[in-house]
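coords below, sequence missing:
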């Protein structure tokens, strides 16, 4: 039996040598393929990172442009509001002169001589009270109208500013 083994042993050794060579070739092929795929994945990952960085830079630039547009709208709106406030102040000053004139007119009308006749004096007192009430109503109405005009101007200016800020976001 040992003679059979001695005859088969070179064939077994050759078979093992061929199997070892085939396994080595297979292992080398797997390693090369893995390295190729790893290189492709690394290249894809670097392209993705570059695209992400470019996208982030683009979005940052858009965001900064939007913020600059909003800041300009806010600045312009504040100038409009400041002008409206200055106009309201000027209007109040002219209204004050109107109130002073109404007071002077009411004082002049009420200071007009009192009659010695009791009917004329009573009628004159009633007319004086009516003039005073009318002058007071005129002053209050003018003051309230000025306040409401100021609020309306500011509200309109703020609304326009808000609308422009919103419109600038769509660009």
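Ah, there it is. All values derive from a computational prediction rather than experimental measurement.

from here on, contacts and neighbour counts on C-alpha atoms
Noted.

and stretch 36-48, how far out from the chain middle?
Per Cα atoms, centre = their mean, to the nearest Å, the displacement of stretch 36-48 from the mean C-alpha position of its chain is 41 Å.

tell me the helix or strand right after the longest helix seen in the chain.
In the chain, assigned by DSSP state H, the helix with the most residues is helix 2-111. Downstream of helix 2-111, the first helix or strand assigned by DSSP states H and E is helix 118-169.

presented hereafter is structure B, for comparison with structure A:
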């Protein structure tokens, strides 16, 4: 073989070895990149799963807190309703007693001036009894409205506090 052919074969072998070393390096680099991408993707999936789990737990906690607030508000409404019923009964007894008192304010007797005064006093007592009944009814309405507003405000505050906790 000629030296030129030997040199060409040697050059070809050197080029082939460089080329295969280059290709091997690229292959190793691709494998490393794929491995790191796989690790990154696995970490991302794990973080996503943990994030979803945490979000679900937070959503569940908030829902439970909201339900607890609703149940507490319902109990408060029941207590307020029971208190209002007792107050209404007491108010009705007071109105009944005032009406009885107004009806009994009369002075039967022979003196016409005393009878006129007694009739005027009975009318005044009836007016005052009616005024007391109206005032008591309005006070009951206002108390019920106040109770509803207070309970709703406290429930709203508790609900907000549970959400931002």
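Good, I have the coordinates. Given the structure is predicted, the values throughout are model-derived calculations rather than measurements.

drop the TM-score for these two in here.
Laid over one another, the chains give 0.85 as their TM-score (TM-score structural alignment, normalised by the length of structure 2), with 164 aligned residues with a Cα RMSD of 2.2 Å.

which position in structure 2 aligns with residue 140 of structure 1?
In structure 2, residue 140 of structure 1 lines up with residue 134, judged by TM-score structural alignment.

I meant residue 72 of structure 1, not that one.
Using TM-score structural alignment, the equivalent of residue 72 of structure 1 in structure 2 is residue 68.

next: residue 128 of structure 1.
Per TM-score structural alignment, the equivalent position to residue 128 of structure 1 in structure 2 is residue 122.

and for residue 37 of structure 1?
Aligning on TM-score structural alignment places residue 37 of structure 1 opposite residue 33 in structure 2.

dump the residue contacts of its match.
Applying Cα atoms under 8 Å, 6 or more residues apart in numbering to residue 33 of structure 2 gives no contacts.

list the contacts for whatever residue of structure 2 lines up with residue 46 of structure 1?
By TM-score structural alignment, residue 46 of structure 1 lines up with residue 42 in structure 2. Counting by Cα under 8 Å, 6+ apart, residue 42 of structure 2 touches no other residue.

what about residue 42 of structure 2, distance to residue 33 of structure 2?
Residue 42 of structure 2 sits at a distance of 14 Å from residue 33 of structure 2 (criterion: Cα to Cα, to the nearest Å).

likewise residue 101 of structure 2?
Distance from residue 101 of structure 2 to residue 33 of structure 2, by Cα to Cα: 99 Å.

and if you look at residue 122 of structure 2?
Counting by Cα to Cα, the gap from residue 122 of structure 2 to residue 33 of structure 2 is 104 Å.

circling back: what about the match of residue 140 of structure 1, how many residues nearby?
Residue 134 of structure 2 is flanked by 13 other residues according to other Cα atoms under 10 Å.

do residue 105 of structure 2 as well
Neighbours of residue 105 of structure 2 under the rule other Cα under 10 Å: 17.

what residue in structure 1 is paired with it?
Aligned partner of residue 105 of structure 2 by TM-score structural alignment: residue 109.

leaving out chain neighbours, which residue sits closest to that match?
Excluding the flanking residues, the one nearest residue 109 of structure 1 by Cα to Cα, 6 or more residues apart in numbering is residue 128, at 7.0 Å.

residue 98 of structure 2 too?
In space, and not counting its chain neighbours, residue 98 of structure 2 is closest to residue 129: 5.5 Å by Cα to Cα, 6+ apart.

surely that neighbour and residue 95 touch.
Yes: between residue 129 of structure 2 and residue 95 there is a contact under Cα atoms under 8 Å: 6.7 Å.

quick one: what's aligned to residue 88 of structure 1 in structure 2?
Applying TM-score structural alignment, one finds that residue 88 of structure 1 aligns to residue 84 in structure 2.
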